[in-house]
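Undergrad: Here is my input, please return the structure:
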Amino acid sequence: MKYLHDNAKAFYFKGNNIGCLLIHGFTGSPAEMKLLGEFLHKQGCTVNGVLLKGHGTKVEDMEQTTWKDWLSSAEVELIDLKHKCDKVVVIGLSMGGIIALNLAERFNIDAVVSIAAPIKITNRKVYFARVIKYFKKYILKPEKKFDEDVKDYCISYDRTPVALIPHLLKLIRITKRRFKKVKAPILIIQSKNDKTVRYESAEYILKKVGSQFKKLVYLKESGHVVTLDLEREKVFTEIKKFLVEINLLKF
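TA: Predicted coordinates for the structure are as follows:
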């Protein structure tokens, strides 16, 4: 199998009995979660960076998948991590955040971190994708501008298959209906400068989940992929702080 880049492959860092499952976004790859994974491993955690089915190789591979495949990819890795670790935290970016919340509804996990999870999407055309797909196969993605030192982590498809957008929307719909079943402590991170996901998405999640311990952190300068953007160190620090607050990590 040919990958877009070595960093597009799944990764695993063995550490202590606290496991962190990291889930990337729609059309993305584990690369966008790898710096966070390295940070958490330095804190002692065991880290599993999931590669969702159809991602990280070529866009034609993704076109052969559905939302069930993406969810199943993460579910299999979660079950494996639960067998290896006493405590498990699920952390997802964008669609990965939706998948993380879905897993938190159905599995007994110790914490969940939702980063830029899309409840409300800025581009309203996505809601007409069922029609648009008959006229347009792909939507080209605008080039992302990140610091030079993270360019090898900005690994994703350069286009979005329009026919798969309804699958993303269905995954969101199915998951949000059962937010009250999310009981694990939750950290929600969202940038107000996100041009992909409307920042009100974070407030919706905060209001609807059934967790007793829930926390929302807003960013101001980052775009959508906050794990690689200007405030990535703040993102990492806030996640560590959250895990300390719920007694999974120590300073």
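Undergrad: make it CA atoms for all contacts and neighbour counts henceforth
TA: Noted.
Undergrad: what comes up buried for the helix or strand hosting residue 139?
TA: Assigned by DSSP states H and E, residue 139 falls within strand 138-140. For strand 138-140, the neighbour count (16 or more other Cα atoms under 10 Å) marks residue 138 as buried.
Undergrad: any idea how far it is from the chain center?
TA: 21 Å (Cα atoms, centre = their mean, to the nearest Å).
Undergrad: Name the surrounding residues that touch that strand.
TA: When contacts are defined by Cα atoms under 8 Å, 6 or more residues apart in numbering, strand 138-140 is touched by residues 158, 159, 160, 161, 162.
Undergrad: Pipe those into TSV and attach secondary structure, distance to residue 99 and neighbour count per row.
TA: What follows is these, written out as TSV (DSSP: H, G, I helix; E, B strand; the rest coil; distance: Cα to Cα, whole Å; neighbours: other Cα atoms under 10 Å):
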residue	secondary structure	distance to residue 99	neighbour count
158	coil	22	16
159	strand	21	14
160	strand	19	19
161	strand	19	19
162	helix	20	22
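Undergrad: Alongside the first, I'd like the structure of this one:
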Amino acid sequence: MTVLPGAEPFRHEGGDIGVLLCHGFTGSPQSLRPWADFLAARGLTVSLPLLPGHGTRWEDMRPTGWQDWYGEVDRELRVLSDRCARVFVFGLSMGGALTLRLAAQHGDAISGIVVVNPAIAVHGAGARVLPVVRHLVPSTKGLVGDIAKDGPVEIGYDRVPLHAAYSLGRFFRLVDGELPQVTQPLLLLHSPEDHVVPPSDSRRVLSRVSSTDVTEILLEQSYHVATLDYDADRIFAESHAFIERIAPSVGEEGTATGG
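TA: Coordinates of the predicted model:
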């Protein structure tokens, strides 16, 4: 399977503070690469993996499910934890759900989490018929590219494989049930105008986590893929300030690998 140009995973060996970044459903590391570069330039160790079934062809995603996507970020977290003294996890959209489950499962091993337009439910009438329709129809229209700013393009699939979408819905229900187990400091940034994930998902996260150190920031100028949109610089700066507040000792610069 050939990875799409720009969708490659990325890793930067920096100091003793690590950040794991989790991309979204049918997307790729490209949507978070500017964020990863920003953090790497400030001396952090950064891991931005490519989730199984992503970054190639949508057909390659059909046999994958949430256990594959979560398993990948769980492995990367363990690698970072062995390498770094403190680890943070950041995520966009479904990557936000992956982030929240990692937080629920790993507790004190994660120093803090940042989620951007986190998704924790499959919305719309189609969600109710997915269990049946996925056996009859292979895919539906894609979700990528919800960006207000002219110019940026998100690399991802123009089709959503319905078997994978069904698995995603099961994962969201699992994460929703585990939200009270999330206790880490949380920075949640979300766009009031988002054509993929409604603001109700962010409200539910905020209402159900057990974290006491919680910051909510509205991204007024951006749509769903805010990490490539008008508010990208704010996301990067706020997330770095969040790390500095919780773990003031930032490591020295290292080396990068990836596309």
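Undergrad: ok, back up a step: average offset between the strand holding residue 139 of the first structure and the second structure?
TA: In the superposition against the second structure, strand 138-140 of the first structure averages 1.5 Å from its aligned positions (mean Cα distance after the TM-score superposition for the first structure).
Undergrad: Residue 129 of the first structure touches residue 167, doesn't it?
TA: No: counting by Cα atoms under 8 Å, residue 129 of the first structure does not reach residue 167; the two are 10.1 Å apart.
Undergrad: quick one: which of those two has more around it?
TA: The neighbour count for residue 129 of the first structure versus residue 167, taken as other Cα atoms under 10 Å, is higher for residue 129 (20 against 17).
Undergrad: The more buried one pairs with which position in the second structure?
TA: Superposed on the second structure with TM-score structural alignment, residue 129 of the first structure falls opposite residue 130.
Undergrad: Can you tell me how far its match is from residue 95 of the second structure?
TA: 21 Å (Cα to Cα, to the nearest Å).
Undergrad: again, but for residue 105 of the second structure
TA: 15 Å.
Undergrad: who's more crowded, these two?
TA: residue 95 (28 against 15).
Undergrad: which other helices and strands contact the helix or strand harbouring residue 172 of the first structure?
TA: Element membership of residue 172 of the first structure, judged by DSSP H and E, is helix 165-176. Contacts defined by 3 or more Cα pairs under 8 Å, 6 or more residues apart in numbering; DSSP states H and E place helix 165-176 of the first structure against helix 67-84, helix 95-106, helix 129-132.
Undergrad: so what's residue 60 of the second structure up against?
TA: Residue 60 of the second structure neighbours (Cα under 8 Å, 6+ apart): 53, 54.
Undergrad: and it, helix, strand or coil?
TA: helix (DSSP: H, G, I helix; E, B strand; the rest coil).
Undergrad: can you check the one 3 residues further on too?
TA: Secondary structure for residue 63 of the second structure, judged by three-state DSSP, is coil.
Undergrad: these two touch, right, it and residue 165?
TA: No: between residue 63 of the second structure and residue 165 there is no contact under Cα under 8 Å: 11.0 Å.
Undergrad: Which of the two has more residues huddled nearby?
TA: Legend: neighbour count by other Cα under 10 Å for residue 63 of the second structure and residue 165, higher for residue 165 (25 against 12).
Undergrad: distance of the residue nearest to the more buried one when sequence neighbours are not counted from residue 52 of the second structure?
TA: Using Cα to Cα, 6 or more residues apart in numbering and skipping residues adjacent in sequence, the residue nearest residue 165 of the second structure is residue 130, 7.8 Å away. Distance of residue 130 of the second structure to residue 52 of the second structure, computed by Cα to Cα: 21 Å.
Undergrad: swap in residue 226 of the second structure?
TA: Using Cα to Cα, one gets 23 Å for the distance from residue 226 of the second structure to residue 52 of the second structure.
Undergrad: Same question for residue 221 of the second structure.
TA: Using Cα to Cα, residue 221 of the second structure is found at 31 Å from residue 52 of the second structure.
Undergrad: So which of those two has more stuff around it?
TA: More neighbours surround residue 52 than the other of residue 221 of the second structure and residue 52, with 19 against 16 (other Cα under 10 Å).
Undergrad: who are the neighbours in contact with that one?
TA: Contacts for residue 52 of the second structure (Cα under 8 Å, 6+ apart) come out as 61, 64, 68, 69, 72.
Undergrad: can you do 7 Å?
TA: 64, 68, 69 (Cα atoms under 7 Å, 6 or more residues apart in numbering).
Undergrad: Residue 20 is in contact with residue 44 of the second structure, correct?
TA: No: at 10.4 Å, residue 44 of the second structure and residue 20 do not qualify as touching, with contact defined as Cα atoms under 7 Å.
Undergrad: More neighbours: which of the two?
TA: Neighbour count, other Cα under 10 Å: between residue 44 of the second structure and residue 20, residue 44 has more, with 27 against 23.
Undergrad: Run a quick neighbour tally on the closest residue in space to the more buried one that isn't next to it in sequence.
TA: Leaving aside its sequence neighbours, residue 44 of the second structure sits nearest to residue 14 (Cα to Cα, 6+ apart; 4.8 Å). The local packing of residue 14 of the second structure (other Cα under 10 Å) involves 23 other residues.
Undergrad: now swap in residue 4 of the second structure and tell me
TA: Residue 4 of the second structure: 15 neighbours (other Cα under 10 Å).
Undergrad: One more: residue 112 of the second structure?
TA: 26.
Undergrad: Quick one: residues contacting it.
TA: Neighbour list for residue 112 of the second structure: 88, 89, 184, 185, 186 [criterion: Cα under 7 Å, 6+ apart].
Undergrad: mind checking the SS state of the first one?
TA: Taken by three-state DSSP, the conformation at residue 88 of the second structure corresponds to strand.
Undergrad: Ignoring the adjacent residues along the chain, who's closest to the counterpart of residue 102 of the first structure in the second structure?
TA: Using TM-score structural alignment, the partner of residue 102 of the first structure in the second structure is residue 101. Nearest residue to residue 101 of the second structure, sequence neighbours excluded (Cα to Cα, 6+ apart): residue 175, at 5.8 Å.
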